[in-house]
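J.: Kindly return the folded structure for what I paste below:
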Amino acid sequence: MPVESARAKIQELLPQLRSDLEDLVRIQSVSADPARAAEVERSAAATQALFDAEGFSTQIIRAYDGAPPAVIGEKLGPAGAPTVLLYAHHDVQPENDHREWDSHPWTPTERGDRLYGRGAADDKAGIVAHLAAVRALGDDLPVTVKLFIEGEEEVGSETLPELLDSHRAELSADVIVIADSGNWDIGVPALTTSLRGLVRVDVEVRTLDHAVHSGMWGGLVPDALVALSRLIASLHDDVGNVAVAGLHAGPAADVDYPEERLRAESGAVAGIQWIGDGSAVERLWTRPALSITGLDAPKVDGASNTLVPSARAKISMRIAPGDTTANALACLERHLAEHTPWGAELTVTLVDAGEATQIEADGPAYDAARAAFRDAWGGTEPVDMGVGGSIPFIAEFLGAFPNASVLVTGVEDPDTRAHGPNEGLHLAEFERVCVAETLLLEYLGRDQN
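T.: Predicted structure coming up:
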């Protein structure tokens, strides 16, 4: 299919694709909420019906009775053609406080150049981008297309390894297209080639077995909040680099991230200084990062005049590509033990972890992807992009199918606001993504036949 034919076909299909996407967004498939388990089931059924209508042979699978549902399927291409597995997920994050949204989170609403709603981008637009490509190509698929639409990505993909193992034959492919990332900017496509991993721990510091009067004992007995504060402060040096010894760091792609764009997209307050040294993309993509994402301590309002006996913090550590969660956890635990002040009792509890990913994006499949992006975006060269966040399941695919070329793509852009209020899909970018995936399947088949 020539580029202009693909563009024209997607434009013809857009009204129905938009309607299909809006129908999916209306389904409250929050996998983290047991009360909405039926909505997750409804979302899987709706996804299955969309691909059944395109001639796929599909089924809903789960690791065990009551586990979240995934949709798998297949539509055959020509004999001897490559096999391409298309991945997305149909579950979404909680919408949280509706008052923080400018429109109802479960009512897809167009404002300006975006469609707003929970899951409008992450990741129901990924599902519909896959749907767009197979719908545009119809019965002239140049490749065999397999499908895997997960139902628990937003809660950690706990049963994904089991599903990949038990359905290995049904899911095996030459190329895997994972539509759960984003592009470098509006108008600039990207392949995601590295992602940081994640280690989260809860840290408790205890200095007393009960609270005592601050006047009677202050100055002699350390309180847990001060001890925890000193421990947290030890995690960074004076410049703001992570001070935990033994963590891996590496170079990043030579990509310019302009200062004004950094400030606009991060929401940094006026006058804030960036932490750490090195290029912006190194600090965001290929170096470790440590954040305190929660604290358990008495509230300021109503706090009594006592020494606090214990305090807890949640530490979120992003680990660089090339590191492992085992090494990073060991390094962090060692640092915390060595820097806990005044003999305080320390308890470290692992919450969750996910491996970092580094993809060597060379070979025919990556060439086809870059050509498809270039053509869909009107000649704009795609960027090989890192992501500071974590998508641990990518490592699962790389491990399960070591001979497959894994392409990490997506519909998001720097202002998508996935997981937050006012999540929105840039509609012009979505159209280009649909054109690009149509061309990608065409080019993958053309190169092999």
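
J.: all contacts plus neighbour counts: C-alpha atoms, from now on.
T.: Fine.

J.: Check the separation of the first and last residues in stretch 407-427.
T.: Distances were taken as Cα to Cα, to the nearest Å; on that basis the terminal residues of stretch 407-427 are 22 Å apart.

J.: Distance from that stretch to the middle of the chain?
T.: In this view, stretch 407-427 has its centroid 10 Å away from the chain centroid, taken as Cα atoms, centre = their mean, to the nearest Å.

J.: Buried residues, it. List them.
T.: 407-427 (16 or more other Cα atoms under 10 Å).

J.: contacting residues around Thr286?
T.: By Cα atoms under 8 Å, 6 or more residues apart in numbering, the contact list for Thr286 reads Arg196, Ala249, Gly250, Pro251, Ala252, Ile319, Ala320, Pro321, Gly386, Gly388.

J.: Going along the chain, name the strands of the stretch 51-200 of the chain.
T.: In the stretch 51-200 of the chain, strands defined by DSSP state E, counting those that start in this stretch lie at 57-61, 70-75, 83-89, 109-111, 114-116, 144-150, 175-182, 190-195, 197-206, listed in chain order.

J.: quick revisit: specify which member of the contacts of Thr286 is nearest to Pro341.
T.: Closest approach to Pro341 among those (Cα to Cα): Ile319, at 25.5 Å.

J.: Tell me how far Gly187 lies from Leu441.
T.: Per Cα to Cα, Gly187 is found 21 Å from Leu441.

J.: if you count what's nearby, which of these two comes out ahead?
T.: Ranked by neighbour count (other Cα atoms under 10 Å), Gly187 and Leu441 place Leu441 first, with 26 against 15.

J.: Another for comparison:
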Amino acid sequence: MPTPPAELSDAVRAVLPGARTDLEALVRIPSIWADPAHAEDTRRSADAVAALARDAGAADVQVVAAEGGAPAVVAHWPAPAGTPTVMLYAHHDVQPTGGDEEWTSPPFEPTERDGRLYGRGAADDKAGVMTHLAVLRAYDGKPPVGVTLFVEGEEESGSPTLTALLEQHHESLAADVIVIADAANPAVDVPALTTSLRGLVDVVVEVSMLERPVHSGIYGGPVGDALTALCRTLATLHDDKGEVAVAGLVHGSSDAPDPDEAVYRSDAGLLDGVELLGSGSIPDRVNHSPAVAVLGIDAPKVAEASNVLLPRARAMVSMRLAPGQDALQARQALTEHLERHTPWGAHVSVEPGHGVAEPFSLSATGEVYDHARAAFADAYGNSAVETGIGGSIPFIAEFARTFPGAAVLVTGVGDPASRWHGIDESLHLEMFGRGVLAEALLLRRLSGS
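T.: This next block holds a predicted model:
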């Protein structure tokens, strides 16, 4: 592989310690925009990112928000004559912790163990924020191309006001290339270009059977309870193999090789003896097929339960969508399935959930993608692979629609052990350095140097 330009490699190496320090400071801010109790923390997080952008030499920095939306940061480094403008995207909001007591170390106190930095947001996606800022520092605030830094604040909530934000700041955000640092690599030394993502829809299903709670001894038997009816309804979402049983959904496939199943099971935290669901290769099941999960049920806690038949019960059902699927059609198919399979004449209502994320796919061909492959290979010592991601990033399709002439690169510094959204989320620190170098080399190549 070609040797990276020594001066740029040295500059990246010099800024990494400070980038780590600032990453740790960002991780300490619990910017959980989805939780109203952390709205002010999310604003503090945006202000902190804005200050870092100013320190990295931005010509102008704004903290902006659409009505009702989270604060986002927009900063600019003007383009030298004859060079393109590159948008560098990441997000500073994070997922809830899932229970602080479940973590090995406190989720908002960054802690290093075995070369990994643990903390909520350490990987998803404050590492993406600091990747961009470290690159700009490596260029001493004078990147070889124009740069627009766009750091969103509500990605973990489905980016509900992003469309409005892009409309309001369209001219300020316009770019020739969009680099989205919110994805993952298959291994810490193997970079990836993400070329497909699944979509996402969810619904809230409510089953009703009684006007009011009644005694389970006096009426139980002839009279059913809503929670049991709901459970039977939810059980029809999969067949005996665990395949999604909703009719009319798109299924795809790829040539991606299967990972080692033992490693995959370990990364997922599967208990001994628990079977994998569905059939086909793991990449096909994760990246190119629908998946259904019940995310929550409204029902009494076991400790608070009494001997009554519940009159109504409800659940949130989430469905991931394969590339090529229309999200609204899929949500309608899910709705109709739930309505058809509610037993015993129980009343059922199905309402849309939080939002809709269309699946996304792209063809990674052309000069920009060639530059990216070369930059990644130089930085990682291995060629980049094209991969899909089973998760959903709703804004990517929105960017592609809003800026149709821009090449979209989806990259990142996560790996299978990063546990995004999970307990003990972490960042592999050596891979973080490779990711910074790869992006710095990409900007250099895009400038024509």
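
J.: Which positions within stretch 363-379 of structure 2 qualify as buried?
T.: Along stretch 363-379 of structure 2, these residues count as buried under the neighbour rule (16+ other Cα under 10 Å): Ala364, Val368, Tyr369, His371, Ala372, Arg373, Ala374, Ala375, Phe376, Ala377, Asp378, Ala379.

J.: picking that back up, out of the strands of the stretch 51-200 of structure 1, the one nearest Glu431 of structure 1 is which?
T.: Using Cα to Cα, the strands of the stretch 51-200 of structure 1 put strand 114-116 closest to Glu431 of structure 1, at 11.8 Å.

J.: In structure 2, what stretch matches the closest one?
T.: Matched against structure 2 by TM-score structural alignment, strand 114-116 of structure 1 falls on residues 116-118.

J.: so how much does that stretch differ from structure 1 once superposed?
T.: In the superposition with structure 1, the aligned residues lie an average of 1.3 Å away from stretch 116-118 of structure 2, counting by mean Cα distance after the TM-score superposition for structure 1.

J.: coming back round to it: the buried residues of stretch 407-427 of structure 1 in strands, which ones?
T.: Of the positions in the buried residues of stretch 407-427 of structure 1, Leu407, Val408, Thr409, Gly410, Val411, Glu412, Gly424, Leu425, His426 sit in strands, assigned by DSSP state E.

J.: now the helices: where do they sit in structure 2?
T.: Along structure 2, the segments classed as helices by DSSP state H run 6-27, 39-55, 126-138, 162-168, 170-173, 216-219, 226-235, 261-268, 282-287, 327-340, 367-380, 394-402, 429-446.

J.: Among these, single out whichever gets nearest to Val350 of structure 2.
T.: Within these, the stretch nearest Val350 of structure 2 is helix 327-340; the backing value is 6.1 Å (Cα to Cα).

J.: who touches the closest one?
T.: Contacts made with helix 327-340 of structure 2 from outside it, assessed by Cα under 8 Å, 6+ apart, are listed as 199-203, 205, 233-234, 237, 246-249, 321, 348-350, 352, 356-359.

J.: what about burial for those residues, which qualify?
T.: 199-203, 205, 233-234, 237, 246, 249, 321, 348, 350, 352, 356-359.

J.: For the residue nearest the centre of structure 2, give me its contacts.
T.: In structure 2, the residue lying closest to the centroid (Cα atoms, centre = their mean) is Ile393, at 5.4 Å. With contacts defined as Cα under 8 Å, 6+ apart, the neighbours of Ile393 of structure 2 are Glu155, Gly158, Leu197, Gly199, Ala357.

J.: hmm, which of the residues you listed are common to structure 1?
T.: With the contact criterion set to both residues aligned by TM-score structural alignment, their matches' Cα atoms under 8 Å, the contacts of Ile393 of structure 2 that also touch in structure 1 are Leu197, Gly199, Ala357.

J.: shouldn't the first one be in contact with Phe360?
T.: Yep, that's Leu197 of structure 2 we're talking about. Yes. A contact is recorded between Leu197 of structure 2 and Phe360 when judged using Cα atoms under 8 Å, the distance being 5.2 Å.

J.: Neighbour count for these two, which is higher?
T.: When Leu197 of structure 2 and Phe360 are compared on other Cα under 10 Å, the one with more neighbours turns out to be Leu197, at 30 against 25.

J.: what residues are up against the more buried one?
T.: Contacts for Leu197 of structure 2 (Cα under 8 Å, 6+ apart) come out as Asn287, Ala322, Pro323, Pro359, Phe360, Ser361, Gly388, Ile389, Gly390, Gly391, Ser392, Ile393.

J.: In structure 1, what residue corresponds to it?
T.: With TM-score structural alignment as the criterion, the equivalent of Leu197 of structure 2 in structure 1 is Leu195.

J.: Next: Ala407 of structure 2.
T.: In structure 1, the residue equivalent to Ala407 of structure 2 is Ser405, according to TM-score structural alignment.

J.: Not counting sequence-adjacent ones, nearest residue to its match?
T.: Nearest in space to Ser405 of structure 1, with sequence neighbours left out and distances taken as Cα to Cα, 6 or more residues apart in numbering, is Val175 at 4.7 Å.

J.: Same check on Ser31 of structure 2?
T.: Ser31 of structure 2's closest residue in space is Thr42 (Cα to Cα, 6+ apart), at 4.1 Å.

J.: ok, how many other residues are close to the one you found?
T.: Counted by other Cα under 10 Å, the residues lying close to Thr42 of structure 2 total 27.

J.: was I right about it contacting Ile32?
T.: Yes. Applying Cα under 8 Å, one finds Thr42 of structure 2 in contact with Ile32, separated by 6.5 Å.

J.: Nearest to Gly82 of structure 2 among the buried residues of stretch 363-379 of structure 2?
T.: Once Cα to Cα is applied, the member of the buried residues of stretch 363-379 of structure 2 that ends up nearest Gly82 of structure 2 is Val368, at 15.8 Å.

J.: quick one on the thing from earlier: what about the alignment partner in structure 1 of the residue nearest to Ser31 of structure 2, distance to Glu150 of structure 1?
T.: The alignment partner of Thr42 of structure 2 in structure 1, by TM-score structural alignment, is Val40. Distance of Val40 of structure 1 to Glu150 of structure 1, computed by Cα to Cα: 10 Å.
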